[in-house]
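*Asks:* Here's my sequence, what's the structure:
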Amino acid sequence: MSETRILTLVGSLRADSINRRLAEAAAQTAPEGVDIAIYEGLAQIPFYNEDLDVPGVVPAQAQDLRDAVAAADAVLLVTPEYNGTVPAVLKNAIDWASRPYGTGAIKDKPVAVVSASMSPRAGVWAHGDTVKAVGVAGGAVVESASAQFATIGERFGQVHPAEDAEALTQLGATVHELIAAANGTFVSA
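*Replies:* The predicted structure follows:
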C-alpha cells in the first residue's frame, strides 16, 4: 500500500498561532504510512481573480497550491474564526483549489475541518462557513472528521496542543477518519 498524503492548510498566518500548533499536533498523530504536510506559502497567493486564472499564466503561487492539493489524498483545513467567519487567506485557497469550475484540484477530495477560537463557541461559525465553501467548491467534506476547540488562549496559551492528551485524542480521531475517507474505507454512520 502506498503512503497516504494529507495536505494541511492553516488559516492563520502567524508563525506561532495556536491553529498552526493544532496542525502540528495533528501531524504528530499520523500513523505509519501517512504523511501530513503543512502547506507553506498561503500568504503569497494573490486573491482569486478570474482575470489571473488563465491557462499557462496562472500565478506560480496559486499553481503550486493547486498542484499540492491535487497530489494529496485528502486535505485538512485548520481555521481560526476571524470576525465570525473563515479567514480570507483560507477562503482564497479554497477558491483557487476549486478552479477550473467542476474540475478543480479539490473536486471530490476528502476534506476535514478543524476550527479553533478564543471564544467558548469553538469557531462554530468559521467551521460552518468553511464546510459550506468546501462543499460548494466540490470537496467531499468528512463531517465525522471535524474537531472544534474553544477558549484556545486559555487552553493552549502555555501548553502546546501536542502536550494535551484530550486534544491529541480529538486530532487523532480526525486524522483517522480522514485517512479512512482517503483510502475508501470510510463508513458513514
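
*Asks:* CA atoms for contacts and neighbours, from now on please.
*Replies:* Fine.

*Asks:* what's the helix ranked longest in the chain in contact with?
*Replies:* Longest helix in the chain, counting residues (DSSP state H): helix 165-182. With contacts defined as C-alpha atoms under 8 Å, 6 or more residues apart in numbering, helix 165-182 is touched by 4, 25-26, 29-30, 73-74, 109-112, 142, 144-147, 161-162, 186.

*Asks:* middle-most residue in this structure, spatially?
*Replies:* residue 77 (1.1 Å; C-alpha atoms, centre = their mean).

*Asks:* Unless I misread the structure, that residue falls within a helix.
*Replies:* No: secondary structure assignment places residue 77 outside any helix; it is strand (DSSP: H, G, I helix; E, B strand; the rest coil).

*Asks:* One more, please, to line up against the first structure:
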Amino acid sequence: MTNVLALVGSLRAGSINRKLAEAAEQHAPEGITLTTFDGIVDLPFYNEDIDGDTPPAAAVAFRDAVAAADAVLLVTPEYNGTMPAVLKNALDWGSRPFGASPLSGKPLAVIGSAFGQYGGVWAHDDARKSAGIAGAKVLEDVKVAIPQSVVRFAETHPREDAEVVELVQGALRALADAADERVAV
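*Replies:* Below you'll find the predicted structure:
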C-alpha cells in the first residue's frame, strides 16, 4: 500500500482544487491511499527563531504527516502567477531541519486547476522548483494543469469528469512507482 499525502494550496471550503484532491482520494487506484492534510492552515509563517528544540505543535504534526507518507501530492491553484503563500510556507516547514527534513528524497508531484487558460502552470512550475530545492524528489514529468476551472466545474465535481479522473490516477500511479523505487534502493 502506498500512502500519499495531499496538500491543497487553497483554504476555501468550496475550492476546485480541494475538490480535485477529493476526486484523487475517491478514485485512487488500488493499492494507493490518499489523505489530505488540512493542518497547513495552522502553520505559522516559517521563522527559524521558533523552529528550535520545541517547534510549534502544528509544525510537528505536519512534519510527522509528511514523514509517515510514502509520497506527497501538491494540489494548487494559481494566485497572481504563482503558488499560494500557505503552500509555500508548508514547503518551508517541510524542508527543515536541514539535512533531515521529512521532504528529503520524498517523491512529490504537483497538479491543480485554475481559472485561466493554462490551468495554473506557473504556480505548478514554482511549486515543483520550491519542492525540489526543499529536497523532495519532484516528478517533473507529471503535469496536470486543468484550465478554465470555474467554467469546467460549474456544474460538475471533478470526480465526475472522466478525463480528470484519468489524469489524477496517472499522477497517483507515478507517485506510487517512485515510492516503490525509493524503497527498492
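
*Asks:* about what we covered before: report the contact partners of the corresponding residue of the second structure for the residue nearest to the centre of the first structure.
*Replies:* With TM-score structural alignment defining the correspondence, residue 77 of the first structure maps onto residue 74 in the second structure. Applying C-alpha under 8 Å, 6+ apart, we find residue 74 of the second structure in contact with 6, 7, 8, 9, 108, 109, 110, 111, 112, 127.

*Asks:* go again using 6 Å as the cut-off
*Replies:* Going by C-alpha atoms under 6 Å, 6 or more residues apart in numbering, residue 74 of the second structure touches 6, 7, 110.

*Asks:* Can you tell me which of those residues is closest to residue 84 of the second structure?
*Replies:* residue 7 (11.5 Å; C-alpha to C-alpha).

*Asks:* quick one: secondary structure of the counterpart of that closest one in the first structure?
*Replies:* Counting by TM-score structural alignment, residue 7 of the second structure corresponds to residue 9 in the first structure. On the three-state scheme (three-state DSSP), residue 9 of the first structure is labelled strand.

*Asks:* what's the spacing between residue 9 of the first structure and residue 19 of the first structure?
*Replies:* Distance, residue 9 of the first structure to residue 19 of the first structure, using C-alpha to C-alpha, to the nearest Å: 10 Å.

*Asks:* hey, where'd the strands end up in the first structure?
*Replies:* Taking DSSP state E, the strands of the first structure run over residues 4-10, 34-38, 74-80, 110-116, 140-141, 147-149.

*Asks:* about what we covered before: of the contacts of helix 165-182 of the first structure, buried ones?
*Replies:* Taking 16 or more other C-alpha atoms under 10 Å as the criterion, what is buried in these is 4, 25-26, 29-30, 73-74, 109-112, 142, 144-147, 161-162.

*Asks:* wait, residue 103 of the second structure sits on residue 136?
*Replies:* Yes: Residue 103 of the second structure lies in contact with residue 136 (C-alpha atoms under 6 Å); the separation is 5.0 Å.

*Asks:* Tabulate the strands of the first structure (CSV), appending distance to residue 169 of the first structure.
*Replies:* Output for the strands of the first structure, formatted as CSV (distance: least, C-alpha to C-alpha, whole Å):
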stretch, distance to residue 169 of the first structure
strand 4-10, 18
strand 34-38, 16
strand 74-80, 16
strand 110-116, 13
strand 140-141, 20
strand 147-149, 10
